[in-house]
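**Student:** Next one to model:
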Amino acid sequence: MNRVVYAARGWLGTPYVHQASCRGAGCDCLGLLRGVWREVIGPEPEEVPAYSMDWSEPQGDERLWRAGLQHMVPKARDDAAEGDVLLFRMRDGSIAKHVGLQARTGGMASFIHAYSGHGVIESALSAPWARRVVARFALPIGD
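**Tutor:** Below is the predicted model:
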């Protein structure tokens, strides 16, 4: 099994807590990515400043996308691999502000994410989710 997916599955069941990143205690979608990063790569590449639930939406600031481009390897959206970081735009015209980790590819594609009201779960990457993916990244891991 891919080590990113293995680490992410270790977070399943963690409650959703805005701005948190503590396996078993609480995290949000970015906190999940940060925690998996620490487990698989090591120290986080930068300190994450406090952020509101709207993720800079009123300003139209694609903050997560810029961070992805700065710290990860951009990939084509259709070049799916286990362990990829997925960036989602939850509504047309809004900024991309949800992240998940690709767990399976192919006909049973799934991703792991922290979702408000659900905690960390593995969801099918169904058509409604897949059409929201605006970017795909590989973590900078030397295998």
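**Student:** okay, CA-based contacts and neighbour counts for the rest of this
**Tutor:** OK.
**Student:** State which helix of this protein is the longest.
**Tutor:** helix 29-40 (DSSP state H).
**Student:** Moving C-terminal from that helix, which element do we reach first?
**Tutor:** helix 63-71 (DSSP states H and E).
**Student:** buried ones in that following helix?
**Tutor:** Leu64, Trp65, Gly68 (16 or more other C-alpha atoms under 10 Å).
**Student:** tell me which residues in the very next helix or strand once past it are buried?
**Tutor:** Using DSSP H and E, the helix or strand that directly follows helix 63-71 along the chain is strand 73-75. Neighbour-count burial for strand 73-75 flags Pro74 (criterion: 16+ other C-alpha under 10 Å).
**Student:** where's Arg3 relative to Arg9, distance?
**Tutor:** 10 Å (C-alpha to C-alpha, to the nearest Å).
**Student:** hang on, I meant His71
**Tutor:** 22 Å.
**Student:** Might one say that Ile121 is in contact with Ser110?
**Tutor:** No - using C-alpha atoms under 8 Å, Ile121 is not in contact with Ser110, being 10.1 Å away.
**Student:** Next SSE downstream of the longest strand anywhere in the chain?
**Tutor:** With secondary structure taken from DSSP state E, the chain has its longest strand at strand 96-104. Using DSSP H and E, the helix or strand that directly follows strand 96-104 along the chain is strand 110-115.
**Student:** tell me what that following strand is packed against?
**Tutor:** Packed against strand 110-115 by the contact rule (3 or more C-alpha pairs under 8 Å, 6 or more residues apart in numbering; DSSP states H and E) you find helix 29-40, strand 96-104, strand 119-124.
**Student:** Next, the structure of the following sequence, for comparison with the previous one:
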Amino acid sequence: MSLVSRIKELAKTQKITIAELERKVDLPNGTIRRWDASVPSITNLQKVATFFNVSLDYLAGRNRNSDVIEAIAAHINPDATAEELAEILAYIEERRKFYTQQAPVDLVPVAAEHDEVVAAFVAENPDFKYLVNETMSADEAVSAVKAFIEIYKQNNL
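**Tutor:** Have a look, this model is predicted:
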């Protein structure tokens, strides 16, 4: 799922439009939709993350554990029995173990294969790595790596 798609889903859960979100976080009209084709600033990403009370990792699609836990939490019946809650917690623990057992994947080579900007940056910074614990599509990898490159550059790392 792309950054913009993830933000749209979050907006949908809050029952607001992207335009309303932009007004609430003081972004110019149409800013978020342009993020499909450009790299947003860390400041603007942080505004959106803060509004939804999620991490930048979640917005970038790097924290799939949160997806699973949030999906489960959204479906918990407030009248669930102690036994049902114990089953849910056991499932969450099983998923946590699954995700922590996966070997990290470096997204940089995948993104460099599919994007000239990333490839040029990697050529200049051969030690640059971006490790994640899940697989993602090439488009998601490019988007995530570009966002990380922007953070990398802004912080002079």
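**Student:** Can you give me the TM-score here?
**Tutor:** Once superposed, the chains reach a TM-score of 0.32 (TM-score structural alignment, normalised by the length of the first structure), with 71 aligned residues with a C-alpha RMSD of 4.3 Å.
**Student:** re earlier: of all the helices and strands packed on strand 110-115 of the first structure, which one is nearest Val133 of the first structure?
**Tutor:** Minimum separation from Val133 of the first structure across those (C-alpha to C-alpha) falls at strand 96-104, 8.7 Å.
**Student:** For Ala130 of the first structure, which of the helices and strands packed on strand 110-115 of the first structure is the nearest?
**Tutor:** Using C-alpha to C-alpha, the nearest of these to Ala130 of the first structure is strand 119-124, at 9.3 Å.
**Student:** quick revisit: mind checking which of Arg3 and Arg9 of the first structure has more residues around it?
**Tutor:** Between Arg3 of the first structure and Arg9, Arg9 has the larger neighbour count (other C-alpha atoms under 10 Å), namely 19 against 13.
**Student:** got a list of what that one touches?
**Tutor:** Ile112 (C-alpha atoms under 8 Å, 6 or more residues apart in numbering).
**Student:** and the gap between it and Ala67 of the first structure?
**Tutor:** Taking C-alpha to C-alpha, one finds Arg9 of the first structure at 23 Å from Ala67 of the first structure.
**Student:** Can you list the residue ranges for strands in the second structure?
**Tutor:** Using DSSP E, the strands found in the second structure span residues 105-106, 131-132.
**Student:** sorry, back to before: residues of the longest helix of the first structure that come out buried?
**Tutor:** Cys29, Leu30, Gly31, Leu32, Leu33, Arg34, Gly35, Val36, Trp37, Val40.
**Student:** Can you lay out the residues you listed as TSV showing distance to Ala96 of the first structure?
**Tutor:** What follows is the buried residues of helix 29-40 of the first structure, written out as TSV (distance: C-alpha to C-alpha, whole Å):
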residue	distance to Ala96 of the first structure
Cys29	12
Leu30	12
Gly31	16
Leu32	16
Leu33	15
Arg34	17
Gly35	20
Val36	20
Trp37	20
Val40	24
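**Student:** Just give me the closest of those to Phe137 of the first structure.
**Tutor:** When the buried residues of helix 29-40 of the first structure are compared against Phe137 of the first structure (criterion: C-alpha to C-alpha), the nearest one is Leu33, at 11.9 Å.
**Student:** name the helices or strands packed onto the longest strand of the first structure?
**Tutor:** helix 3-9, helix 29-40, helix 63-71, strand 85-89, strand 110-115.
**Student:** Which of these sits closest to Ala138 of the first structure?
**Tutor:** strand 85-89 (6.1 Å).
**Student:** okay, the angle between that closest one and helix 63-71?
**Tutor:** Interaxial angle, strand 85-89 of the first structure versus helix 63-71 (axes from the mean of the first three to the mean of the last three C-alpha atoms, to 10 degrees): 150 degrees.
**Student:** Could you point out the longest helix of the second structure?
**Tutor:** Under DSSP H, the second structure gives helix 82-101 as its longest helix.
**Student:** for that one, packing partners?
**Tutor:** helix 64-74.
**Student:** which strands and helices sit next to the helix it packs on?
**Tutor:** helix 82-101.
**Student:** can you state the direction angle for the helix it packs on and helix 64-74?
**Tutor:** 170 degrees.
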